[in-house]
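Visitor: Sequence and predicted structure below; questions after.
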Amino acid sequence: MRLDLLAALNTERAARRACVLVTPLDGGAQRLVTGPALKADPGGEPLAGAISAALAERRSRMAGEGGQRAFIGVEIPPPRMLVVGAVHISQALAPMARIAGFDMTIVDPRTAFATPERFPDVPVIAEWPQEALPAYGLDPFTALVALTHDPKVDEPAIAAGLKAGCFYVGALGSRRTHARRVERLAAQGLSPTDIARIHAPIGLDLGAASPAEIAVAVLAQVIGALRRGDAPAKGAAA
């Protein structure tokens, strides 16, 4: 690989942006496909359709015919999970999410709860989301899970997650609680389409009751959003 291509690839990785390395099988020069060229209409990229499909499946593949046959190497940032709320559900969710391959972080301004002792081996940020999120850097490869049940803490993070295009945004609370949340978020200027992306009540409908069971329901829903694409969905955990 050329040094300039390697440098560009490392820049995309560091910025947590998806990209594709195309390697022609006829010995032609490799090329890195980034930014707008990853869309279905890349303006001249001959393997645009195959690249789009490979990205959707998050899987590298062979593509093209004849002289255009090439290996499409998909580079996807590793998934992260940002949990807002150092609560009992978070304590159960943290080790499970790490086992499932998520880079896990806890954010909670309540210093009595956001402690390393309660969350060993997981980064804990004892700050308000408004203060912590700019440095954290939400992106489309991050799941945002809001669990404090406190609008002052959860809702700034939820709004930021929707604006950043997080692949999953979920919030704890009953349907009545979420209805009031929707009103407040709409008053802040968030569109109905964005608000409809919030999974609330959070978690798959497993009949979960204990914090550990709710954590299982949340993790399952996050994995579904990661692997099959996000969509408005009904949860069960209140």
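Guide: Okay, I see it. Quantities reported herein were computed from a predicted structural model and do not represent experimental measurements. Numbering: from 1, shown residues only.
Visitor: hey, let's count contacts and neighbours off CA atoms from now on
Guide: Noted.
Visitor: Give me the residue at the spatial middle of the protein.
Guide: By Cα atoms, centre = their mean, the chain has its centre lying nearest to Thr142, at 2.3 Å.
Visitor: so what's that one up against?
Guide: 79-82, 166-168 (Cα atoms under 8 Å, 6 or more residues apart in numbering).
Visitor: Can you tell me how far it is from Pro79?
Guide: 6 Å (Cα to Cα, to the nearest Å).
Visitor: here's the one I want to compare it with:
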Amino acid sequence: MAEISDNIPAVALGWHRAGKGAVLATVVETWGSAPRPVGAHLAISGAGELAGSVSGGCVEGAVVAEAFALLESGGSKLLTYGVSDDEAFGVGLACGGTIRIMVRPVGAGISEEDLAEVVAAMEARRPVAYVVDTETWAARVSGPEDFARRFRADRSGFEEDGTTFVSIHNPPLRMAVVGAVHIAQFLVPMAQMAGYDLFVVDPREAFASAARFPDTALSHDWPDEALKGWGLDARTAVVTLTHDPKIDDPAIRVALGSECFYLGCLGSTRTHGKRLDRLREAGVSEGDLARIHAPVGLDIGAKSPAEIAVSVLAQVTEVLRGSR
């Protein structure tokens, strides 16, 4: 997934515009065991500043040396580093491995205009791809319409021609949890560990408290208002947990009117049947109703709140990665 929290491309762009010079290095291929995934970035300034990582430290020094050389000469380069078994444990490649890295100076390799377009898209939570022909070094910025499966899987990589590299920059994943109940107290930290930005909504202030949900964005507004204000997009999951139609139903209608990739609702099959009847009466179409995952979570026999939270996060992951 793109490193939006660090926003390495934005760091490189800032160094370039400050006159320091900047190089953006990107992992484009790995074999064997590698500590950083394809698509990981390292930015290097002409002053020797570093942001991000392409190998967890094992080849950074060599990449930095190549970056300095390219700042002088211009152009772009593909670098390949193999790690022997003797070195493996020391650099984090427990089974040995090989890393291939694309190195492009900003301005003299990747254009400032292209990089600025990527950075602007990331800051606006718009998915964007940077596409490079590694033979001619021609490049372009593209959107999800050209690489839908890659965006869905958060998977940068080479196309079948073996020369076209697609660097995927997705907005961070987000999850809105409606109902600050016991299950939510387990689901929220689990989802945060899985990389989601969390938003907990419950008009009952005693439930949605900082003591129960530390370091989490909270709202005591009614869910329809809260979700509209927060904004739901194709990188957002929504989970409703209150069992209370006055709280859950408005949130469900807002979610169904958005592009959120997942909507799950707590409740038994009987409870969900009554929910569907209410939503039909409110004018929700059968196609939209079919988007609801209920009873929420994978059927793993979960009983405790923690187990139910595991099943919910597992189902969210399954839907996100295209298994359902």
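Guide: Ah, there it is. Note that the structure is a prediction, hence the values are computed from the model and not measured.
Visitor: TM-score for this pair?
Guide: Overlay of the two chains. TM-score (TM-score structural alignment, normalised by the length of structure 1): 0.84; 215 aligned residues with a Cα RMSD of 1.7 Å.
Visitor: can you pull the contacts of Ser111 of structure 2?
Guide: Taking Cα under 8 Å, 6+ apart, one finds nothing in contact with Ser111 of structure 2.
Visitor: So what does it match up with in structure 1?
Guide: With TM-score structural alignment as the criterion, Ser111 of structure 2 lines up with Arg2 in structure 1.
Visitor: follow-up on the earlier one: counterpart of the residue nearest to the centre of structure 1 in structure 2?
Guide: For Thr142 of structure 1, the residue aligned by TM-score structural alignment is Thr236.
Visitor: and what of Ile195 of structure 1?
Guide: So, by TM-score structural alignment, Ile195 of structure 1 is matched to Leu289.
Visitor: next one: Gly224 of structure 1
Guide: Using TM-score structural alignment, Gly224 of structure 1 pairs with Glu318 in structure 2.
Visitor: From what I see, that match and Val312 are in contact.
Guide: No. In this structure Glu318 of structure 2 lies outside contact range of Val312 using Cα atoms under 8 Å: 9.8 Å.
Visitor: Leaving out chain neighbours, which residue sits closest to the match of Gly224 of structure 1?
Guide: Closest residue to Glu318 of structure 2 apart from its sequence neighbours, by Cα to Cα, 6 or more residues apart in numbering: Arg324 at 6.4 Å.
Visitor: Could you report the separation of the one you found from Tyr262 of structure 2?
Guide: Separation of Arg324 of structure 2 from Tyr262 of structure 2 (Cα to Cα) stands at 11 Å.
Visitor: which residues in the stretch 1-150 of structure 2 form helices?
Guide: 8-17, 60-73, 85-91, 112-123, 148-153 (DSSP state H, counting those that start in this stretch).
Visitor: in structure 1, what residues pair with the second one?
Guide: Using TM-score structural alignment, helix 60-73 of structure 2 corresponds to no residues of structure 1.
Visitor: Which positions in that helix come out as buried?
Guide: By neighbour count on 16 or more other Cα atoms under 10 Å, the buried set for helix 60-73 of structure 2 is 60, 63-64, 66-68, 70-71.
Visitor: same deal with the shortest one?
Guide: Going by neighbour count (16+ other Cα under 10 Å), the buried part of helix 148-153 of structure 2 is 150-152.
Visitor: Give me the contacts around it.
Guide: 127, 144, 156, 168, 170, 320-322.
Visitor: swap the cut-off to 7 Å and go again
Guide: The contact list for helix 148-153 of structure 2, computed with Cα atoms under 7 Å, 6 or more residues apart in numbering, reads 144, 156, 168, 170, 320-321.
Visitor: just checking, which of those residues belong to strands?
Guide: Using DSSP state E, the members of those that fall in strands are Ile168.
Visitor: Just give the closest residue to the match of Ile195 of structure 1, not the sequence neighbours.
Guide: Leu276 (7.1 Å).
Visitor: Turn the buried residues of helix 148-153 of structure 2 into a markdown table, including distance to Leu266 of structure 2.
Guide: Formatted as a markdown table, the buried residues of helix 148-153 of structure 2 follow (distance: Cα to Cα, whole Å):
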| residue | distance to Leu266 of structure 2 |
| --- | --- |
| Arg150 | 31 |
| Phe151 | 28 |
| Arg152 | 25 |
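Visitor: Can you tell me which of those lies closest to Tyr196 of structure 2?
Guide: The nearest member of the buried residues of helix 148-153 of structure 2 to Tyr196 of structure 2, counting by Cα to Cα, is Arg152 at 15.3 Å.
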